[in-house]
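Asks: Predicted model and sequence below, questions to follow.
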Amino acid sequence: MTADLVVVGAGVVGAACAYFASLAGLRVVVVERGALAGGTSSAGEGNLLVSDKEEGPELDLALYSQRIWREDLGPHAGLWEFESKGGLVVAASDEGLASLRELSVHQRRCGVEVRDVARDELRDHEPHLSPGLAGGAFYPQDAQVQPMLVVAHLLRLAREAGARVRTRTEVTGFLRDGDRVTGVRTTGGDIPAGAVLNAAGTWAGGVADLARVHVPVLPRRGFILVTEPLPARTIRHKVYAAEYVGDVASSDAALQTSPVVEGTGAGTILIGSSRERVGFDRTVSAKAVGTLAAKAIALFPMLREVRAMRTYLGFRPYCPDHLPVIGPDPRAPGLWHACGHEGAGIGLSAGTGRLIAQALAGDEPDLDLTPFAPDRFPVAEEALR
């Protein structure tokens, strides 16, 4: 078996890259050590957000990805339950509202659609919100998908375009010709390839180590609570507190929680969001889960009477500068990366896949990949691992 491109990892980013590379005419093989969407992609809420991005390369990629989701992938939107529900960001204090207004000014300059929401207008958007909030901002571009369906259908579409997918196949090393990467060694045999793409999510740092290059992707644990089903549109949008943006941008290893609440088509309510760097510890944290519940009730008091059915956790692929790693690795020609998207991987996957396919095909990518360069991290970063 030979390929133009081996994609390591069958999560949402790997699936998007495989799909767009297949459409570009490349012979693609996807290898996944476990099951499809078996890592971080199965543990998120499926958010496609621009509201939580500050001005800079990540927001540029988020806006570009929105275009890909809605235009290039628009004909398939029903397959993965794409819902353009919009996001409502709320501030509890006048100080928080002032910061939110300042953020929105910069976002509008970059092309984000934002509508200021006054204190007395909040409950027109969400009737069950607490009456004590200072105001908010509405982001109509925010959307949601079912991430496991995205992975399954993108890989099915990629297979229809000629791609092959091998699960339960772990990459154990790389084939080399001098410094150049020429394929992968796997538990199912060697696969020679013109290029190898590291899309292993939270485990991408370990894959990079096999190629003797350093990519500082670390796990950042988060929990989600799932309630019993409620009547349709009890909560109409993705709703979160303004401090969520700061938590996303923080590098603090300690537990951080900020309320994020949204409904699903099935009527259940998803409640996040927590962040902490504890390695790959899968122990359920009563403190994190209890804090999430309390903060969600502070936003929506009616949730006090709603039962939680279950909780689940996942690991965001975190990079120290909060930007993903996208593009070719000059330290190991033939090796490419698409990883480190932290909690934004679902939303950014479409744009990442399209950009990687363009670059692999020798075309000029629609966005400059320089800010996402794999070798941008100083040598001193190795001390963090």
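Replies: All right, it came through fine.

Asks: use CA for all of it now, contacts and neighbours both
Replies: Will do.

Asks: what about Gly189, how many neighbours?
Replies: Neighbourhood size, Gly189 [other C-alpha atoms under 10 Å]: 13.

Asks: ok, the residue nearest to Val325 when sequence neighbours are not counted - contacts?
Replies: Distances taken as C-alpha to C-alpha, 6 or more residues apart in numbering put Phe372 closest to Val325, at 4.8 Å, once the chain neighbours are dropped. By C-alpha atoms under 8 Å, 6 or more residues apart in numbering, Phe372 lies in contact with 323-327.

Asks: Generate a ChimeraX selection restricted to the buried subset of those residues.
Replies: Those of the contacts of Phe372 that count as buried under 16 or more other C-alpha atoms under 10 Å are selected in ChimeraX with:
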select :323,324,325,326,327
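
Asks: Mind putting the contacts of Phe372 into a markdown table with distance to Leu335 and secondary structure?
Replies: Listed next are the contacts of Phe372 as a markdown table, based on distance: C-alpha to C-alpha, whole Å; DSSP: H, G, I helix; E, B strand; the rest coil:
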| residue | distance to Leu335 | secondary structure |
| --- | --- | --- |
| Leu323 | 19 | coil |
| Pro324 | 16 | coil |
| Val325 | 12 | strand |
| Ile326 | 11 | strand |
| Gly327 | 9 | strand |
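
Asks: A further structure is provided below for comparison with the first:
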Amino acid sequence: MRVIVIGAGAIGAASALALAEAGAEVVVVDRTGVAAETSSRCEGNILVSDKGPGAEAELAIVANRAWRDLSARLDADRGPGQPATEFEAKGGVVVAFDGGAEALDAFAESQRRIGIRADALEADELRTLEPHLSPAVARGIHYPDDAQVQPSLATQAMLARARRLGAELRIAEVIGPVRSGRRLAGIVTPEGAITADAVVNCAGPWAGEVAALLGARLDIRPRRGAILVTTPMPQRVFHKVYDADYVSAVGSSNAALQTSTVVESTPAGTVLIGSSRERVGFSREGTLAPIAEIAGKATRLFPFLADTMLLRSYVGFRPYAPDHLPAIGADGDVPGLFHAAGHEGAGIGLAPTTGELVAHAVLGAVAPTDPEPFLPTRASLTEAA
């Protein structure tokens, strides 16, 4: 079976890999290149700590396990000159200041009931794990299964593996559909038509626009986020550390600016600082306010950051679904069209299982978890529009 995957970000690369491993002939089409947009403008989170009970948490638990095997296979399989994925099973620490401890504990207890490891930390245990935390932090929960990859490198590694299995990469823009009756039979690019038995829309924040080009409707919207990067330093942050406000920001439907604190070190010695969320379309203007808020909140969590130099800051666009679940599966109106989009900030972490769900939908391969909650035809997605 010949399958076109539109988008060479993490979700497109994971889908291409799963399809190629299942025996499909795969053509990946991206207008810019591998990991050129969202997947190079994020932190590489592989989290279970921010997921409350529900379908996404179940998907995240399976994906978290899958990444441990996948990253090892990708690193062992890499070609000459190809860097490693930088997978780190570093664990996460979620903290609360005065007044937030009770809610933090209640959330952790709900997660334990679905099998997420969440260990409450006394003050001395918290300081042992993160000695440079502000003394104002009142409570912490340790999530030993949280992990991280370098997102661009991991995306490149997945697609490199798919290409070694025969997948083809073409740099081209999708400008229209190829049809066989009602069925989608490929795509049109400025260089000509590419035909296929199935097309998978993995265009991230642009997935709604791509769906419209192909005659479908998919309500995926861009949600802008900013990240700060410090100059390299001796390691002083040992886990992914974020405040409890991050969870509520992830689940919010508010279009206005929301910021929370996420801080972590990288193998290169830099510190990544986030995060912000706001719906401003694809505008890159007016980023000073979120950057200033992020910086201010980060110094409250780790006071040493106030005297740290920034190397750079950058913004990217996350694919936001109004009901806060990714859309994975067959389109309801256009035969031959499938979608895998709407993961927002969880795309890196959910990539392996998303790819397997795509292979299930397109080829009938075994599904890693129940696909029903993620179908693009679900009422919660169409009613939330």
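Replies: That came through, no problem. Source: prediction; values computed, not measured.

Asks: circling back: what's the match for the residue nearest to Val325 of structure 1 in structure 2?
Replies: Counting by TM-score structural alignment, Phe372 of structure 1 lines up with Phe374 in structure 2.

Asks: got it, and Ala359 of structure 1?
Replies: In structure 2, Ala359 of structure 1 lands on Ala361 (TM-score structural alignment).

Asks: Which parts of the stretch 251-385 of structure 1 are helices?
Replies: Taking DSSP state H, counting those that start in this stretch as the test, the helices found in the stretch 251-385 of structure 1 are 286-299, 345-360.

Asks: Which part of structure 2 matches the shortest one?
Replies: Read that as helix 286-299 of structure 1. Taking TM-score structural alignment, helix 286-299 of structure 1 hits residues 288-301 over in structure 2.

Asks: If we go by neighbour counts, what in the matching stretch is buried?
Replies: Neighbour-count burial for stretch 288-301 of structure 2 [16+ other C-alpha under 10 Å]: 290-291, 293-295, 297-301.

Asks: how near is the residue nearest to Val325 of structure 1 to Glu58 of structure 1?
Replies: For Phe372 of structure 1, the distance to Glu58 of structure 1 equals 9 Å [C-alpha to C-alpha, to the nearest Å].

Asks: shared neighbours, those two?
Replies: Leu323.

Asks: Does the match of Ala359 of structure 1 touch Asp331 like I think?
Replies: No. Using C-alpha atoms under 8 Å, Ala361 of structure 2 is not in contact with Asp331; the gap is 10.4 Å.

Asks: For burial, what's the neighbour tally of Pro374 of structure 1?
Replies: Residues near Pro374 of structure 1, counting by other C-alpha under 10 Å: 24.

Asks: Same question for the one 5 residues further on.
Replies: Neighbourhood size, Val379 of structure 1 [other C-alpha under 10 Å]: 9.

Asks: Would you mind finding the match for Leu175 of structure 1 in structure 2?
Replies: So Leu175 of structure 1 corresponds to Val178, using TM-score structural alignment.

Asks: How about the secondary structure of its match?
Replies: strand (DSSP: H, G, I helix; E, B strand; the rest coil).

Asks: Show the contacting residues for it.
Replies: By C-alpha under 8 Å, 6+ apart, Val178 of structure 2 lies in contact with 184-188, 193-195.

Asks: Go again with 10 Å.
Replies: 184-188, 193-196, 214 (C-alpha atoms under 10 Å, 6 or more residues apart in numbering).

Asks: Relative to Val247 of structure 2, which of the residues you listed is nearest.
Replies: Set against Val247 of structure 2, the nearest of the contacts of Val178 of structure 2 by C-alpha to C-alpha is Leu214 (34.5 Å).

Asks: That closest one reaches Ile6, doesn't it?
Replies: No. Applying C-alpha atoms under 10 Å, one finds Leu214 of structure 2 not in contact with Ile6, separated by 11.4 Å.

Asks: For those two, list the residues in contact with both.
Replies: 174, 187, 199, 201.

Asks: Tell me how far the aligned partner of Glu243 of structure 1 in structure 2 lies from Ser276 of structure 2.
Replies: Alignment note (TM-score structural alignment): Glu243 of structure 1 maps to Asp245 of structure 2. Between Asp245 of structure 2 and Ser276 of structure 2 the distance is 11 Å, computed by C-alpha to C-alpha.

Asks: Can you find the partner of Ala36 of structure 2 in structure 1?
Replies: Using TM-score structural alignment, Ala36 of structure 2 pairs with Gly38 in structure 1.

Asks: nope, Gly7 of structure 2 is what I meant
Replies: Gly7 of structure 2 maps onto Gly9 in structure 1, by TM-score structural alignment.

Asks: Now do the same contact list for its match.
Replies: 15, 18, 30-39, 166-167, 169-171, 197-201, 203-204, 207, 338-339.

Asks: Filter those down to the buried ones and hand me the PyMOL line.
Replies: In PyMOL, this line selects whichever of the contacts of Gly9 of structure 1 come out buried by 16+ other C-alpha under 10 Å:
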select buried, resi 15+18+30+31+32+33+36+37+39+166+169+170+171+197+198+199+200+201+203+204+207+338+339
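
Asks: Filter the contacts of Gly9 of structure 1 down to the ones in helices?
Replies: 15, 18, 204, 207 (DSSP state H).

Asks: quick one on the thing from earlier: quick check: the match of Gly7 of structure 2 vs Leu367 of structure 1, distance?
Replies: Gly9 of structure 1 is 23 Å from Leu367 of structure 1, by C-alpha to C-alpha.

Asks: for Cys17 of structure 1, same thing?
Replies: 15 Å.

Asks: the more surrounded of those two?
Replies: Cys17 (30 against 14).
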